[in-house]
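>>> Sequence and predicted structure are below.
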Amino acid sequence: MSMLKIKKGDTVKVIAGKDKDKEGKVIAIDQKDGKVVVEGVNMLTKHTKPSASNQNGGIIHQEGPIDISNVMYVHKGKATRVGIKMDGDKKVRYAKSTGEVID
């Protein structure tokens, strides 16, 4: 996959699936599989045995990965598509709805 348009730390909105219309911050990105982990989205229940790090074990709730095509970047409170353009000799991301440079 080439340069991804979503980065770690971005605020995104889910546009498809069971968590549609939820917003959250990107925690992790799997560039190879095209998946992102978003804070508070796609919550999974994991049953763990007691171990040295987790004395009691039990049920843990954690975020699961969702496809990167199911999220949109949020710019100034609105979901927008992200484009890439050259700014001098440097590639920058910009919001397609407003044309403003993101970073």
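Everything's here; your move.
>>> can we go C-alpha only for contacts and neighbour counts from here?
Fine.
>>> Okay, now stretch 2-13: how far is its last residue from its first?
Criterion C-alpha to C-alpha, to the nearest Å; first-to-last residue distance in stretch 2-13 is 22 Å.
>>> so how far is that stretch off the chain centroid?
Computed by C-alpha atoms, centre = their mean, to the nearest Å, the chain-centroid distance of stretch 2-13 equals 6 Å.
>>> Also stretch 5-24?
In terms of C-alpha atoms, centre = their mean, the centre of stretch 5-24 is found 5 Å from the chain centre.
>>> Go ahead and name everything in contact with it.
With contact meaning C-alpha atoms under 8 Å, 6 or more residues apart in numbering, stretch 5-24 is reached by 25-29, 38-42, 68, 70-74, 79, 82-84, 93.
>>> Put this next to the first one:
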Amino acid sequence: MERKFNKQPKLNIRKGDTVQVIAGDDKGKSGKVLEIQAVKNRAVVEGIAIVTKHTKPSAGKPEGGIKKTEGTINISNLMLVDPASGKPTRVGRKKDAEGNLQRFAKKTGEIIK
């Protein structure tokens, strides 16, 4: 019987991958994935979805001010960039000779490390 709760989604994007934004305000930009939030189906990408946070000065941090950081973006709006060609590609999974699942680029067929 299949588990109904606490099921981890299978994602094609991992931390450290280079991705391109295919929808939203930052469409066309690319960057490196810094963090994956699998439960929320979101990712933090370097230089994408910049949000402004205002911090009030306090005793612990006397230097308040405005700080710009990366926000999260939905994984469905990201597409993996193929390391071989440098273009965005879809991702497939196949087993190697030892029986381990490996990701591969659908455009070129190259295995993604």
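Thanks, I have the structure now. Being a predicted model, the structure only gives us computed values, none of them experimental.
>>> Filter the contacts of stretch 5-24 of structure 1 down to the buried ones.
With neighbours counted using 16 or more other C-alpha atoms under 10 Å, the contacts of stretch 5-24 of structure 1 contain these buried positions: 25-27, 29, 38-41, 68, 71-74, 79, 82, 84, 93.
>>> Which ones among the contacts of stretch 5-24 of structure 1 lie within strands?
25-29, 38, 71-74, 79, 82-84, 93 (DSSP state E).
>>> Give me the nearest residue to residue 101 of structure 2, chain neighbours excluded.
Nearest residue to residue 101 of structure 2, sequence neighbours excluded (C-alpha to C-alpha, 6 or more residues apart in numbering): residue 95, at 4.4 Å.
>>> Per the alignment, the one you found pairs with which residue of structure 1?
Residue 95 of structure 2 maps onto residue 86 in structure 1, with residues paired by TM-score structural alignment.
>>> what about that match, how many neighbours?
Residues near residue 86 of structure 1, counting by other C-alpha atoms under 10 Å, number 9.
>>> ditto for the one 10 residues further on
Burial measure for residue 96 of structure 1: 14 neighbouring residues, criterion other C-alpha under 10 Å.
>>> What's the match for it in structure 2?
So residue 96 of structure 1 corresponds to residue 106, using TM-score structural alignment.
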